[in-house]
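*Asks:* A predicted structure for the sequence below; I have some questions about it.
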Amino acid sequence: MMLTSALPDHEDLMQRIARDLIDSYDEELELEIEDRNIDGLDSASRTSDKAARQAYFKELFRLQGELVKLQDWVQHSRQKVVILFEGRDAAGKGGVIKRITQRLNPRVARVAALPAPNDRERTQWYFQRYAAHLPAAGEMVLFDRSWYNRAGVERVMGFCTDDEYEEFFRTVPEFEKMLVRSGIKLIKYWFSITDDEQHMRFLGRIHDPLKQWKLSPMDLESRRRWEEYTKAKEIMLERTHIAEAPWWVVQAVDKKKARLNCISHLLGQLPYQEVPHPPVELPARERHADYLRQPVPASMIVPEIY
């Protein structure tokens, strides 16, 4: 005898799905709360912020829908895509990477955020540890900082010699041309913020216990050496802006606009098309009279304190 189940009716099911969707959007809203002292805002500010946030999310969700189409195209046509994100500390690189990958398959679109090289890696060819993270066919790799560390932090902080610095500039154009000739689409973004904006974002991290982990001694030292980083950035852009892999500068003082502008631009760099998929049909669940679900011991249940 087949067991019957108390399946919800169609209307109830749609309501549940709608509630789940709203809950997922609420999680995204939590990511957007930059000022923790929301209760301190007056009603006029709240109304204005709500309208701006609604407009931002409407466009973000639309662009993320296009990113899903891009992902399908990359996987279907076996493309190889590398996207570099560079910029000063607190420029917003991590935020845009999070929004790009938020709704994508991590097996197709993955992030490479390499730590400082270990003793063994320091003896390797400089590009070797980065090359290990390059994509295979049907993959996108987003580098949260990249081999351009040598032209930035390593140069400013004295972690490389003058000879190593010059060798980097001799090698990187040829390295990137090789990547492009191999079939990799290479896109490079520099996130640009002002002196005052970085100052404010660092203060925000200092006073926000949820963000203090983002501040390292290296970040604080980079703040002191703003002008040295500026000079290093200008030299880097001048010497590595090549036709095969040009630099694109994102104006990033406004975080939300920077995310939307970057994603929109990225979508325009690739000739993706929507990949048709056959309709998905949920198979009927098999039911057997001799099936009996075993109870879970009470000692294993997580306490329901909420």
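*Replies:* That came in fine, so what should we check first? Numbers count the residues shown, from 1 in each chain.
*Asks:* From here on, just use CA atoms for contacts and neighbour counts.
*Replies:* Will do.
*Asks:* What about the nearest residue in space to residue 59 that is not next to it in sequence, how many residues nearby?
*Replies:* The shortest distance from residue 59 to any non-neighbouring residue, by CA to CA, 6 or more residues apart in numbering, is to residue 260 (7.6 Å). Residues within reach of residue 260, counting by other CA atoms under 10 Å, total 20.
*Asks:* What's the local residue count around residue 277?
*Replies:* 7.
*Asks:* err, residue 140, not the other one
*Replies:* When neighbours are counted by other CA under 10 Å, residue 140 registers 25.
*Asks:* any idea which helix or strand carries it?
*Replies:* strand 139-144 (DSSP states H and E).
*Asks:* gap between that strand and the chain center?
*Replies:* Centroid separation between strand 139-144 and its chain, computed with CA atoms, centre = their mean, to the nearest Å, is 9 Å.
*Asks:* quick one: the residue nearest to residue 59 and residue 129, what's the gap?
*Replies:* 31 Å (CA to CA, to the nearest Å).
*Asks:* Presented hereafter is structure B, for comparison with structure A:
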Amino acid sequence: MAGKSDKSKGETEALRMPRKAYEAELKRLHVELVKMQRWVVQQGMKVCIVFEGRDGAGKGGVIKALTERTSSRIFRTVALPTPTEREKSQMYVQRYITHFPAGGEVVIFDRSWYNRAGVERVMGFCSEAEVQKFLAVTPLFERAMVESGIILLKYWLEVGPEEQERRLEDRIHDGRKTWKLSPMDIKSFSRWDDYTRARDEMFAATDSEWAPWYVARSEDKRRVRLNVIQHILDQVPYQEIRDEKPVKLPKRGKLGKYKSPEYDFRYIAEKY
């Protein structure tokens, strides 16, 4: 069994985009995201990005790559916990609406209202009647979003069963990743076909002209991050804002004129 796992890991490494090429392209895309961010703020644009996919598909890594060089006040990530009893009594999408973008914001949903068509349906947290109602209403709800001026982008990250299993096993054995493995991941693991069927029905009902689904292959984490970021840049119209004058640091005042009072600072131990 160990030999098979080692071979699978070796094959994955061989197919992965080289790190040097990945980091160079990611740096270029980060520069473009900063340009897009400035344009979104200046124009008061509203952008909503939804990420869905199976457990281990790489949603978190894509979102991290998308946001690590932008302002968290403008690029906001929303990952809602299990609904409270009060939220369960509300209109289903109500708790998501409160997080929608205002002018000058990009809101990223790490899982979204589509929980109802996926995990809630497969794991029996809602009735089939509730699912069918959701599938019927969602295109209309999203049309209202788009007509209000929101740019809505919906991404499904597609990962194969072998790669998903490898990633989930990695979460079990890598102490840095155990927090990523939830009891729900374990329960969901044996329901591959159920999730596939739920995904297909979700696509059929909610892939609309005004809010289409975009599928990104995520077998290679590096490639999918680059592909999704580039696609977002292509979908959000922006222009580079050039400063009228080059930014220069002003002259620093004379150093040493102020003397700090004697104080026993608590410096941390320098172990490295």
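*Replies:* Now that the structure is in, tell me what you want to look at. Everything quoted here is computed from the prediction, not taken from an experiment.
*Asks:* residues in the second structure matched by the helix or strand that the strand holding residue 140 of the first structure is followed by, start to end?
*Replies:* Next along the chain after strand 139-144 of the first structure, taking DSSP H and E as the criterion, comes helix 153-157. Taking TM-score structural alignment as the measure, the second structure aligns residues 119-123 with helix 153-157 of the first structure.
*Asks:* Distance from the chain centre to the matching stretch, please.
*Replies:* Stretch 119-123 of the second structure sits 20 Å away from the centroid of its parent chain (CA atoms, centre = their mean).
*Asks:* With stretch 183-191 of the second structure instead?
*Replies:* Distance of stretch 183-191 of the second structure from the chain centroid (CA atoms, centre = their mean) equals 21 Å.
*Asks:* Mean per-residue distance, the one helix or strand residue 95 of the first structure maps to versus the second structure.
*Replies:* In this structure, residue 95 of the first structure sits in helix 93-101 according to DSSP H and E. Here the mean offset of helix 93-101 of the first structure against the second structure after fitting is 0.4 Å, by mean CA distance after the TM-score superposition for the first structure.
*Asks:* which other helices and strands contact that helix?
*Replies:* In terms of contacts (3 or more CA pairs under 8 Å, 6 or more residues apart in numbering; DSSP states H and E), helix 93-101 of the first structure is packed against helix 43-76, strand 80-87, strand 139-144, helix 255-268.
*Asks:* residues making contact with it?
*Replies:* The contact list for helix 93-101 of the first structure, computed with CA atoms under 8 Å, 6 or more residues apart in numbering, reads 64, 67, 85-87, 109-110, 142, 144, 191, 258-259, 262-263.
*Asks:* one more time with 6 Å, if that's ok
*Replies:* By CA atoms under 6 Å, 6 or more residues apart in numbering, the surrounding residues in contact with helix 93-101 of the first structure are residue 259.
*Asks:* Could you report the neighbour count for residue 230 of the second structure?
*Replies:* Using other CA under 10 Å, residue 230 of the second structure has 17 neighbouring residues.
*Asks:* check contacts around the alignment partner in the first structure of it.
*Replies:* Using TM-score structural alignment, the partner of residue 230 of the second structure in the first structure is residue 264. Shown in contact with residue 264 of the first structure (CA under 6 Å, 6+ apart): no residues.
*Asks:* how close does residue 264 of the first structure sit to residue 296 of the first structure?
*Replies:* When residue 264 of the first structure is compared with residue 296 of the first structure (using CA to CA), they lie 49 Å apart.
*Asks:* ok, now residue 82 of the first structure?
*Replies:* Using CA to CA, we find residue 82 of the first structure at a distance of 46 Å from residue 296 of the first structure.
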